[in-house]
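Trainee: need coordinates for the following:
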Amino acid sequence: MDEGMLTIGAFARACRLSPKALRLYDELGLLRPARVDPDTGYRYYAAGQLEQARLVAWLRRLGMPLAGIRRVCALDDPSSAAREVRAYWARVERETAARRDLAAFLVDQLSAESVEEPPMLELRCFAHSDTGRVRPANQDTAYAGARLLAVADGFGPAGAPASSAAVEALRFLDTAQVPAGGVLNLLQDAVRGAAEAVRDAAGGTDGAGTTLTALLWTGSRPALVHIGDSRAYLLRDGELFRITHDHTMVQSMVDEGRLTAQEAAAHPQRALLLKALTAHGPAASPDLRLHDALPGDRYLLCSDGLSAVLPEDRVHRLLTGTPAAPDTAARRLVDAANDAGGPDNVSCVVADVVQTAAQVY
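Mentor: This is a model prediction of the structure:
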């Protein structure tokens, strides 16, 4: 054996990878041995390869797929490799958060225990949509019904019919009975129907589609469905919270630490969507969450024609400044976006949570 070389067994013990894994990584071109005996085919490794092997072992323990490990190991600059690992872990955390939310949703749906009867609540809401000051036509759709609130922002040559079709496909939820499978199944089926409606309405037009953000009222708790970069906010006890996560390339770069929020706001591709309901392909998986509601809560759903133009502190002031009914607040928000230039269609739904008269003592 060459001096300084380690057998595959000794190298495996030193780097805490099994010989089987080392053989696999050799076949994949991920970690080649320093020398292969031409007669026996036995693999030998140099001591200098231990650092890379240990990195591979750590990344495998982290759960990184082989393709990702290959990218990291191919980077000569340690800072670039660190950014790649950071980006991978940010994706894992986002996916874990989505699964956590789904688990909480399912636990809530399947649990029959209740400490006390929740108060009966209802919505008082208003939808308002405007073309804005620049666009020739309005491709947004906003809807406020008895139980359903929705905003859809169409894009592409058939954006208007796409957004209208998506919301129209959900309108049955205003009167639908929640099935035995619960509101989760009802919403999943509804979004699947909306995706089909968008494909039909767009007629196969390339580049056409729509975002969709909706709240379904279930008596005491709203269920949120979200796909794209329209947004939902909750105003509670004077504080404004964003309760949706933008499905955009720029937002993913912020999540991964590649951009700051300030850089993202001025990025030339800030509107590039990673998820939407489109004219082609299967429906992307939406975010789905169940929220606790309290009397006095105010919800805002809006297209990016509002959120991209008005900073959140300005939105906060318009929602809280002077006590106003939902219709007044919605018109103020749209007017403010237009006063700021109105570069896009702007739509919003404002909804207040109130306790029913039968529950007020």
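Trainee: going forward, measure contacts and count neighbours with C-alpha atoms only.
Mentor: OK.
Trainee: hmm, Gly204 is touching Ala279, no?
Mentor: Yes. Using CA atoms under 8 Å, Gly204 is in contact with Ala279, at 5.3 Å.
Trainee: between the two, which has more neighbouring residues?
Mentor: Higher neighbour count among Gly204 and Ala279: Ala279, with 27 against 16, using other CA atoms under 10 Å.
Trainee: which residue comes closest to the more buried one once chain neighbours are left out?
Mentor: Arg199 (4.3 Å; CA to CA, 6 or more residues apart in numbering).
Trainee: any idea how far the one you found is from Ser285?
Mentor: As judged by CA to CA, to the nearest Å, Arg199 and Ser285 stand 16 Å apart.
Trainee: more neighbours: the two, which one.
Mentor: More crowded of Arg199 and Ser285, by other CA under 10 Å: Arg199, with 24 against 14.
Trainee: so that one versus Gly159, what's the distance?
Mentor: From Arg199 to Gly159 the distance is 11 Å (CA to CA).
Trainee: repeat for Val354
Mentor: Distance of Val354 to Gly159, given as CA to CA: 35 Å.
Trainee: name the residue in these two with the higher neighbour count.
Mentor: The neighbour comparison of Val354 against Gly159 (other CA under 10 Å) goes to Gly159, with 27 against 18.
Trainee: ok, now which ones touch the more buried one?
Mentor: Gln139, Asp140, Asp153, Ala202, Ala208, Gly209, Thr210 (CA atoms under 8 Å, 6 or more residues apart in numbering).
Trainee: I'd guessed the first one sits against Pro157; true?
Mentor: Going back to what we said before, that points to Gln139. No. Assessed by CA under 8 Å, Gln139 is found out of contact with Pro157, at 9.7 Å.
Trainee: I have a second one here; can you model it like the first so I can compare?
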Amino acid sequence: MPGTPIEWIAKAAHPLATADPSAPLDDLRPLLGMLGQASAVGYGAGTRGAHELVTLQTRIARPLVQEGGFRAVAFDQDWTLGVRLDGFVGTGKGDPRALLKDAEPFANTEEVLGLLEWMRDFNQGRPDQPVRLVCVSPHAVGQSAYNQVIDHVRRTAPERTQELEGLYAELGPGSDIAAHLARFRSLPDRTAWVGRARAAHDLVASLTDDAWTIQTARVIVQFYELHDHDALSEDPLNMAYFERSFAENLAWWHQHTGHKVLWWTSSSHASDGPGRAMSFPPAPPSALPNAGSFLRKSLGPGYASIGLTFHQGGLATYSEPKTFQVPGAAPELFESTLGADDLGDYLLDLHAEQPPEVAEWLGHTARFRAIGPAYDPDNDAAHHMTGGSPAEWFQVSARRSVGLVVSKGMGISVAVGSQGGPASLVNQDAVYAGPWLQVIATGHGRGGDIAAAEVVETMARLDVQPPEEILDETGPSWKSPLLESVESAMVQANERLGRLKRHDRRYTNARVWVTAIRWSGPELALGYVGRCRGYLIRDGEFYQITHDYTLNQPLPGPTIPDEPIFLDGMAAPDPNLSLRRGRPGERYILSTRGFAHVIPSSTGLRIIKEETSPADVVHGLIQALQAEPTPDDASCIVIDVTPSETNVKPLAAGALARQAQGEPEPSPAAASSKSNETQHQPDAIARDIEARG
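Mentor: Sure thing, here's the model as predicted:
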């Protein structure tokens, strides 16, 4: 048997093929054996801000639910939010994206949304064995909990309802939990409210055997006990109570439902760490038992923990707006050995057969990387948790080589295409795609092609690398310099259109729809006016990311609003703006209305999901358009986010390409002839135009 830790890892590790949640599960199946008979499993990483680790959590959930019989996924979020999210995964009721706005920032993410949508899909085919969702934190218990308890007593013991309502008077938070909590914390004597919450729980428990109602009343008590504390330097957030509550509520669900439970959290909570100490500079280190240790004490070998680790990469914290590059693990961190010798990504059973040297290594107290609400890359090793050994804390380690790499190691690959419609005298679409900016526009009315080209040419001045201050800005979208630059360019384009109209009355009725994306590292600013659409393929799912009076939801097809909005050179534009984060593997498509029926169709979806390059997607969409012609001009930009640096040369198509080549505006007769020649062919400039990183 290999003797050193690195040799043992190389022999015992089970390679992980990918973190992609939609990938086949063969490489994860050994995990089922590693967990043995565990009926409650906690898992997470030492950071909440690395995309690949979070998607790996989603991927791990699939075999445990599909093949391991786990029937509940728990989150360390508010109990009442969990009730609403459970309603979505069980029945489809509610908008999960809107529901997640009430979650803490590290849970209000696309990755968590992806898990919820996967759970909903799973349940639609298994109405008799659904997977449930429960949240186990009491930190923000909503008014619905109080209403549920009172309603149950009103039905089962109506004569005691008034008594219960009296106990809960003033305790319910109404619609503003933050304001209610501030009021409670400001009371000179909070013990009276805590006592009333406890008395209400005891009353309910004496009136009913309904376990759910009693537990809901218990969570209300937890809310007040949690927040009835004065901040102490060693535990300013009362994390000791948080940890006990997480464990109590998860164990309650497990015991009362009989479900095997998978707890999605962080390794600081999930590890079996009775002496766990956290070091989150600049705060002083603090030591207290965590939820995993309480669960292990309660459930014994029925509780197991999985630690997700990484060696280096990029991540975001949940309290700072910028991203960080995390250096390779320092020698004093446990991850330094896990990442040695370029072992790749793998699962490792920490309780598999091992030689004495490995057993000693796994049995020693270790330091594990833990990056919390603040992070200093220059002091990386100071961000850690300790107080136990790997063998004590975890059953399994899942190691990823990097987190989400940002700024470096990401780029785009682009292709464009444009084709005039058979009913068009001249192609009125204008298209531009460069390394930093992609913009597409459709003109309307007489001179619409010139108007669209003028708008796109104006906006193309943004195709330069954003200044450094924009690269670090990921704040609220309405204050983002990256978004402001797109909005400003649209205002300038509209002003230029106004000058064109004042100079030449032929363009009086010209109007333009426009959609643009500008990149800054992994951040992208999306802005649009009108109906030039934007789409996204992420993890195999199709989304429309521009509004045709819809949200960012998977769409079966286009929805057309009654009142389109244009750039007209007169009224000040009010573009829709949003800030997004791109990641390798995503595909964005910008298109004009000629493709509106093609892209969401089964043929269009197959093309944009399966073709390997942007140029192949453009070619395939144009072929599909020729099979089902539309009277409208049709143009598109296809953008693949890649792990390679961007090396894109500027591309133009449609009216902008004609203008750049100095072609005059066609007369009606000439335009008609040209349309007949080209209605089944894309503009020549759109051929052979893919730029690879």
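Trainee: so what number do they get for TM-score?
Mentor: After superposition, the two chains reach a TM-score (TM-score structural alignment, normalised by the length of structure 1) of 0.58; 235 aligned residues with a CA RMSD of 3.1 Å.
Trainee: that older thread, map the residue nearest to Ala279 of structure 1 onto structure 2.
Mentor: In structure 2, Arg199 of structure 1 lines up with Gly498, judged by TM-score structural alignment.
Trainee: in structure 1, which spans are helices?
Mentor: Listed in chain order, the helices of structure 1 (DSSP state H) span 8-15, 19-27, 50-62, 66-74, 78-110, 159-170, 183-202, 249-255, 261-265, 304-307, 312-320, 326-339.
Trainee: buried stuff in the last one?
Mentor: Spelled out, it's helix 326-339 of structure 1. If you call a residue buried by 16 or more other CA atoms under 10 Å, then helix 326-339 of structure 1 has these buried ones: Pro326, Asp327, Ala329, Ala330, Arg331, Arg332, Leu333, Val334, Asp335, Ala336, Ala337, Asn338.
Trainee: give the contact list for the counterpart of the first one in structure 2.
Mentor: If I follow you right, that is Pro326 of structure 1. Aligned against structure 2 by TM-score structural alignment, Pro326 of structure 1 finds its counterpart in Pro614. Contacts for Pro614 of structure 2 (CA under 8 Å, 6+ apart) come out as Ser413, Val414, Ala415, Val638, Ile639, Asp640, Glu690.
Trainee: need the counterpart of the fifth one in structure 1.
Mentor: Aligned counterpart of Ile639 of structure 2 in structure 1: Ala351 (TM-score structural alignment).
Trainee: which one is that match nearest to, not counting chain neighbours?
Mentor: Cys125 (4.0 Å).
Trainee: count the neighbours of the one you found for me.
Mentor: Cys125 of structure 1: 24 surrounding residues under other CA under 10 Å.
Trainee: nearest residue to the middle of structure 2?
Mentor: Nearest residue to the geometric centre of structure 2 (CA atoms, centre = their mean): Glu110, 1.7 Å.
Trainee: contact partners for that residue?
Mentor: The contact partners of Glu110 of structure 2, by CA under 8 Å, 6+ apart, come to none.
Trainee: how close does it sit to Ala72 of structure 2?
Mentor: From Glu110 of structure 2 across to Ala72 of structure 2, the span is 20 Å (CA to CA).
Trainee: got it, and Phe88 of structure 2?
Mentor: For Phe88 of structure 2, the distance to Ala72 of structure 2 - CA to CA - is 14 Å.
Trainee: how about JSON lines for the helices of structure 1, with distance to Asp297 of structure 1 added?
Mentor: Shown next, in JSON lines, are the helices of structure 1 (distance: least, CA to CA, whole Å):
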{"stretch": "helix 8-15", "distance to Asp297 of structure 1": "56"}
{"stretch": "helix 19-27", "distance to Asp297 of structure 1": "55"}
{"stretch": "helix 50-62", "distance to Asp297 of structure 1": "41"}
{"stretch": "helix 66-74", "distance to Asp297 of structure 1": "44"}
{"stretch": "helix 78-110", "distance to Asp297 of structure 1": "20"}
{"stretch": "helix 159-170", "distance to Asp297 of structure 1": "23"}
{"stretch": "helix 183-202", "distance to Asp297 of structure 1": "21"}
{"stretch": "helix 249-255", "distance to Asp297 of structure 1": "27"}
{"stretch": "helix 261-265", "distance to Asp297 of structure 1": "27"}
{"stretch": "helix 304-307", "distance to Asp297 of structure 1": "20"}
{"stretch": "helix 312-320", "distance to Asp297 of structure 1": "11"}
{"stretch": "helix 326-339", "distance to Asp297 of structure 1": "12"}
